[in-house]
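Sharing a model that was predicted from the sequence below.
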Amino acid sequence: MKNIPNIITCSRIILSIILFFTEPFHLPFYIMYIISGFSDMIDGYIARKTKAASILGAKLDSIADLTMTVVIFIKLYPIVDIPRLIFIWIVIILILRLLSMSIVFIKYHTFGIIHTFANKGSGIILFCFPIFYPFINTSILTYSICALATLSAVEELLIHLTSKELNINQKSIFHI
């Protein structure tokens, strides 16, 4: 029972890899995508309810999130018309994220992405992108995603720069 959350998280990594081989915006893509998103919601919930939450589980969750994000970006970038400014903004966000990961590795000798409210919020809005893409103006979606992703990336960077220890379950910079 204690391994179920980690099994669900690992299944998300596998589903994300399978998602790489599906055609975007078609039924198999949406099925895999929504199952992956659902698994992201339930793994942590089950871990907390069964008192099976662990450092390994939190790290696996971050790896699964990162895997899914990279796969979706690779699949959608050639299809979605992203304005140059948005592309530059995405690169800046990626640099901030890589800087945060580097600081974590240098300070704590491990991999870690903090599960802040802002990170969760940007993850949710990013998750919604492929679902709403056919129905909503791309600029509105991309600017909204980039704004929240920038906020969450800066918050995480500030947390890493000011914290004495790594707490991947820290909810915000105001909960130090």
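On my side now, so go ahead.

From now on I want contacts and neighbour counts done on CA atoms only, so please keep to that.
Noted.

name the element I42 belongs to?
Per DSSP states H and E, I42 falls inside helix 27-49.

by contact count, what packs against the helix or strand following that helix?
Beyond helix 27-49 on the C-terminal side, the first helix or strand identified by DSSP H and E is helix 55-76. In this structure, helix 55-76 packs against helix 4-19, with contacts taken as 3 or more CA pairs under 8 Å, 6 or more residues apart in numbering; DSSP states H and E.

Distance check, the nearest residue to D81 once chain neighbours are set aside against I114.
The spatial neighbour of D81 that comes closest, neighbours along the chain excluded (CA to CA, 6 or more residues apart in numbering), is T138 at 7.8 Å. Note on T138: its distance to I114, by CA to CA, to the nearest Å, is 28 Å.

So which of these two has more stuff around it?
I114 (27 against 17; other CA atoms under 10 Å).

Spatially central residue for the chain, please.
D65 (4.1 Å; CA atoms, centre = their mean).

just to revisit the earlier point, which residues does the helix holding I42 contact?
2, 4-6, 8-9, 12, 15-16, 18-19, 22-24, 52-53, 61, 65, 127, 131 (CA atoms under 8 Å, 6 or more residues apart in numbering).

For this structure, identify the residue most remote from the centre.
The chain, CA atoms, centre = their mean, max distance from centroid: M1 (25.5 Å).

Could I get the contacting residues of it?
Applying CA under 8 Å, 6+ apart, the residues near M1 are T50.

Run a quick neighbour tally on T69.
16.

I'd like to know how far it sits from K51.
28 Å.

can you check G112 too?
Taken as CA to CA, the span from G112 to K51 is 21 Å.

These two: which is more packed in?
G112 (22 against 11).

Which of the three states applies to that one?
coil (DSSP: H, G, I helix; E, B strand; the rest coil).

then this one, side by side with the first:
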Amino acid sequence: MKYLPNALTLLRIVLCVPLLFLRPFSVWFFVLYTICGISDMLDGYLARRLGCAGPAGARLDSAADFTFAAVLLFRLVPAMNLPVWLFWWIAGIALIKFSSLAAGYVRHKQAAFLHTYANKAAGLLLFCLPYGFPLWGLSAGAAVCLFATLAAVEELILCLISPVLNQDVKGLFFR
């Protein structure tokens, strides 16, 4: 049972491959997409519940989250016919996230994927975006980008000011 959380995390990475080839917003896309989202919600919970949470699992989860988000950006963003300014906004968020990784690596000699409340909330909003986009369109995308920007800036600040890397830091205001 102690391998179940990491198996769920690996499942998310594996399911990202067929997501690359499925038509966005199709039934099979949403089936695999939903399984990926459920695995993301369950892996950390089960790791803590089973007493097998650790740094290796946290890094694997972060890698799976990054892979899932990259696949979604690659497949969904073109299918949404977004305006150019929103592409620049997404690129800005990615730049902030990469800056956080670089700052964490320079300061702490390891990649700094932080599991803040804001990052978790941004991930949940990003996960819900394909379900809400057909209903709310551009407003849904802009709301997710706004929240993701705030979460990314918080993560960068934490990477820059934290004397010790704590991947499970709750946030700037929860220290």
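Received the coordinates, thanks. It should be emphasised that the depicted structure is a prediction, and the values quoted were computed from it without experimental measurement.

Map the residue nearest to the centre of the first structure onto the second structure.
Under the alignment (TM-score structural alignment), D65 of the first structure maps onto D65 of the second structure.

So what's the residue count around the closest residue to its match other than its chain neighbours?
Nearest in space to D65 of the second structure, with sequence neighbours left out and distances taken as CA to CA, 6+ apart, is D40 at 7.7 Å. When counting by other CA under 10 Å, one arrives at 23 neighbours for D40 of the second structure.

repeat for T22 of the first structure
That count, for T22 of the first structure with other CA under 10 Å as the rule, works out to 16.

What separation is there between the residue nearest to it when sequence neighbours are not counted and I103 of the first structure?
Nearest-residue entry for T22 of the first structure: F29, 5.5 Å, with adjacent residues in sequence omitted and distances by CA to CA, 6+ apart. The spacing between F29 of the first structure and I103 of the first structure, counted by CA to CA, is 35 Å.

again, but for N3 of the first structure
On the measure of CA to CA, N3 of the first structure and I103 of the first structure end up 30 Å apart.

Who has more neighbours out of the two?
Using other CA under 10 Å as the criterion, N3 of the first structure and I103 rank with I103 on top: 18 against 11.

so who does the closest residue to the more buried one other than its chain neighbours touch?
Nearest residue to I103 of the first structure, sequence neighbours excluded (CA to CA, 6+ apart): H160, at 6.8 Å. Contacts for H160 of the first structure (CA under 8 Å, 6+ apart) come out as 100, 103-104, 166.

could you say which helix or strand contains H160 of the first structure?
Assigned by DSSP H and E, H160 of the first structure falls in helix 138-162.

Please point out which parts of that helix sit buried.
138, 141-142, 145-146, 148-157, 159-160 (16 or more other CA atoms under 10 Å).

can you check stretch 18-38 of the second structure too?
Buried residues in stretch 18-38 of the second structure (16+ other CA under 10 Å): 19, 24-25, 29-30, 32-33, 36-37.

Which part of the first structure matches that stretch?
Using TM-score structural alignment, stretch 18-38 of the second structure pairs with 18-38 in the first structure.

Now do the end-to-end distance for that stretch.
Stretch 18-38 of the first structure: ends 16 Å apart by CA to CA.

if we can go back for a sec, now rank the contacts of H160 of the first structure by neighbours and give me the top one.
S100 (24 neighbours).

Hmm, that one is touching E156, no?
Yes - S100 of the first structure is in contact with E156 according to CA atoms under 8 Å; the separation is 7.0 Å.

which residue in the second structure lines up with L158 of the first structure?
Using TM-score structural alignment, the equivalent of L158 of the first structure in the second structure is I157.

Assess the claim that K75 of the first structure and I18 are in contact.
No - in this structure K75 of the first structure lies outside contact range of I18 using CA under 8 Å: 11.7 Å.

can you count the residues close to I4 of the first structure?
The number of residues near I4 of the first structure, taken as other CA under 10 Å, comes to 14.

whoops, M80 of the second structure was the one
16.

mind checking how far it is from F87 of the second structure?
M80 of the second structure is 11 Å from F87 of the second structure, by CA to CA.

what's the answer for V14 of the second structure, then?
Distance, V14 of the second structure to F87 of the second structure, using CA to CA: 27 Å.

ok, now Q110 of the second structure?
Relative to F87 of the second structure, and taking CA to CA, Q110 of the second structure is found at 29 Å.
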